[in-house]
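Chemist: please find the sequence and the predicted model below.
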Amino acid sequence: MAVSIQTADLDRSDFRELIASHKALMLETSPPESSHALLIDGLKRPDMTVWEMRDGDKLVGCGALKGLSDGRSGEIKSMHTVAQFRGAGLGQTMLKHIMAEARERYYSRLMLETGSQPAFAPARRLYQRNGFVFRGPFEGYHADPHSVFMERALDA
């Protein structure tokens, strides 16, 4: 699989469908008040950069980086791999891309929120393998039994 990563076209129909599917999956595993996955309008914010992964013309995943209010930190958002391509290392590929971009922005750390349910165990393992550690809620989040918060310091 020859995957490319580029800035997402948020108005392209396959990308809009991917984000809608991602949000629906999050709502299947978390109560609505605990689901922080964004829809297209949330991804169009000026503090958000969104990428898509494609194998040729086929959309296989996405990820986003949100700049936080301190100007030195970023939040990983909307990491998603299409179900049939999971387990092929695409999440790792996107995570490395987001981490490289965060370093280019001179961020000192990356943070994220993910689910605490068993369905999110593969995501938590991916982040832990890449040096993320558990922490408390940050920037607008609240303690929630359905959420796990993680962070990783970034080297220069």
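Modeler: Now that the structure is in, tell me what you want to look at.

Chemist: all contacts plus neighbour counts: C-alpha atoms, from now on.
Modeler: Fine.

Chemist: list the contacts of the host helix or strand of A121.
Modeler: Take DSSP states H and E as the rule and A121 turns out to sit in helix 121-129. The contact list for helix 121-129, computed with C-alpha atoms under 8 Å, 6 or more residues apart in numbering, reads G91, Q92, T114.

Chemist: buried set for it?
Modeler: Neighbour counts using 16 or more other C-alpha atoms under 10 Å place A123, R124, Y127 of helix 121-129 among the buried residues.

Chemist: looking at this, K96 is in a helix?
Modeler: Yes - counting by DSSP: H, G, I helix; E, B strand; the rest coil, K96 is found in a helix.

Chemist: following the biggest helix by length in the chain, which helix or strand comes up?
Modeler: Identified as the longest helix of the chain according to DSSP state H is helix 13-29. Note on helix 13-29: by DSSP H and E, the next helix or strand toward the C-terminus is helix 40-43.

Chemist: give me the helices and strands touching the next helix or strand after that following helix, please.
Modeler: Next in sequence after helix 40-43, counting helices and strands by DSSP H and E, comes strand 48-55. Here strand 48-55 touches strand 3-7, strand 58-67, going by 3 or more C-alpha pairs under 8 Å, 6 or more residues apart in numbering; DSSP states H and E.

Chemist: apply 10 Å and report the result again.
Modeler: Counting contacts by 3 or more C-alpha pairs under 10 Å, 6 or more residues apart in numbering; DSSP states H and E, strand 48-55 packs against strand 3-7, helix 40-43, strand 58-67, strand 73-81, helix 90-104.

Chemist: take a look at this one as well, against the first:
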Amino acid sequence: MTAVITIADPADPSVRVLIDALDQYMIPLYPAESNHLLDIETLRQPEMRFFAAFAGDDVMGCGGCWLHGDYAEIKRVYVSPRARGMGLAKKLMDRIEAEARMTGRMIARLETGIHQPEALGLYRRLGYADRGPFGDYAEDPNSVFMERLLA
């Protein structure tokens, strides 16, 4: 499968199906106060860059970055179960990080959960290192905070 990664509107019905699937995956894993799921309208704001990976008309993955003053926060990275194991998450991360660099952000940060070993493994393979909470996040035993320099 060859996927094309492009800027996408999170409100597009085909993209929204994938975001809803991500929500259904995340909600049972963590208590509500530990789920930092941005809603569709927030994902559509000017400081957001959101991408989807398409194979034909099928949306296979998504993710984006929230552009803060001096860093980009990785948000909503998800690959459909039928597309896992094909390197799509890495390709999405490469595109998201490229966008962050193009907008002048040289640091990427993220928050993920302790019950997502695949995500933690991916981020660590990509060079993300553990750090403390950032932005509006508070210390949370269910969260792992990470960052990477985008030089």
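Modeler: Sure, I can see it. These figures come from a predicted structure and were not determined experimentally.

Chemist: once they're superposed, tell me the TM-score.
Modeler: Scored against TM-score structural alignment, normalised by the length of the second structure, the superposed chains reach a TM-score of 0.95; 151 aligned residues with a C-alpha RMSD of 1.0 Å.

Chemist: now tabulate the buried residues of helix 121-129 of the first structure in CSV and tack on distance to P31 of the first structure.
Modeler: Shown next, in CSV, are those (distance: C-alpha to C-alpha, whole Å):
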residue, distance to P31 of the first structure
A123, 18
R124, 19
Y127, 23
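
Chemist: which of those residues lies closest to F149 of the first structure?
Modeler: Taking C-alpha to C-alpha as the measure, F149 of the first structure lies nearest R124 of these, at 9.7 Å.

Chemist: from T2 of the second structure, how far off is the residue lying farthest from the centre of the second structure?
Modeler: The C-alpha centroid of the second structure is most remote from G56, which lies 21.8 Å away (C-alpha atoms, centre = their mean). Using C-alpha to C-alpha, to the nearest Å, we find G56 of the second structure at a distance of 9 Å from T2 of the second structure.

Chemist: and if you look at S143 of the second structure?
Modeler: Distance of S143 of the second structure to T2 of the second structure, computed by C-alpha to C-alpha: 33 Å.

Chemist: next: N142 of the second structure.
Modeler: Going from N142 of the second structure to T2 of the second structure by C-alpha to C-alpha gives 34 Å.

Chemist: more neighbours: which of those two?
Modeler: Taking neighbours as other C-alpha atoms under 10 Å, N142 of the second structure and T2 compare with N142 leading, 16 against 10.

Chemist: so what does that one match up with in the first structure?
Modeler: When the first structure is aligned by TM-score structural alignment, N142 of the second structure is paired with H146.

Chemist: list the contacts for its match?
Modeler: T29, S30, P31, E33, S34, S35, T114, G115, S116, Q117 (C-alpha atoms under 10 Å, 6 or more residues apart in numbering).

Chemist: buried only: go through those for me.
Modeler: Neighbour counting by 16+ other C-alpha under 10 Å classes T29, S30, S34, S35, T114, G115, S116 among the contacts of H146 of the first structure as buried.

Chemist: the fifth one touches H36, doesn't it?
Modeler: Yes - between T114 of the first structure and H36 there is a contact at 8.4 Å, judged by C-alpha atoms under 10 Å.

Chemist: which residues do these two both contact?
Modeler: What both T114 of the first structure and H36 touch, as defined by C-alpha under 10 Å, 6+ apart, is the set M26, K77, S78, S147.

Chemist: closest to Y107 of the first structure among these?
Modeler: Nearest member of these to Y107 of the first structure, counting by C-alpha to C-alpha, is K77, at 15.5 Å.

Chemist: residues contacting the closest one?
Modeler: 36-38, 43, 48-50, 62-66, 98, 111-114.

Chemist: also A20 of the first structure?
Modeler: D14, M26, A37, L38, L39, I40.

Chemist: one more time with 8 Å, if that's ok
Modeler: Contacts of A20 of the first structure (C-alpha under 8 Å, 6+ apart): L39.
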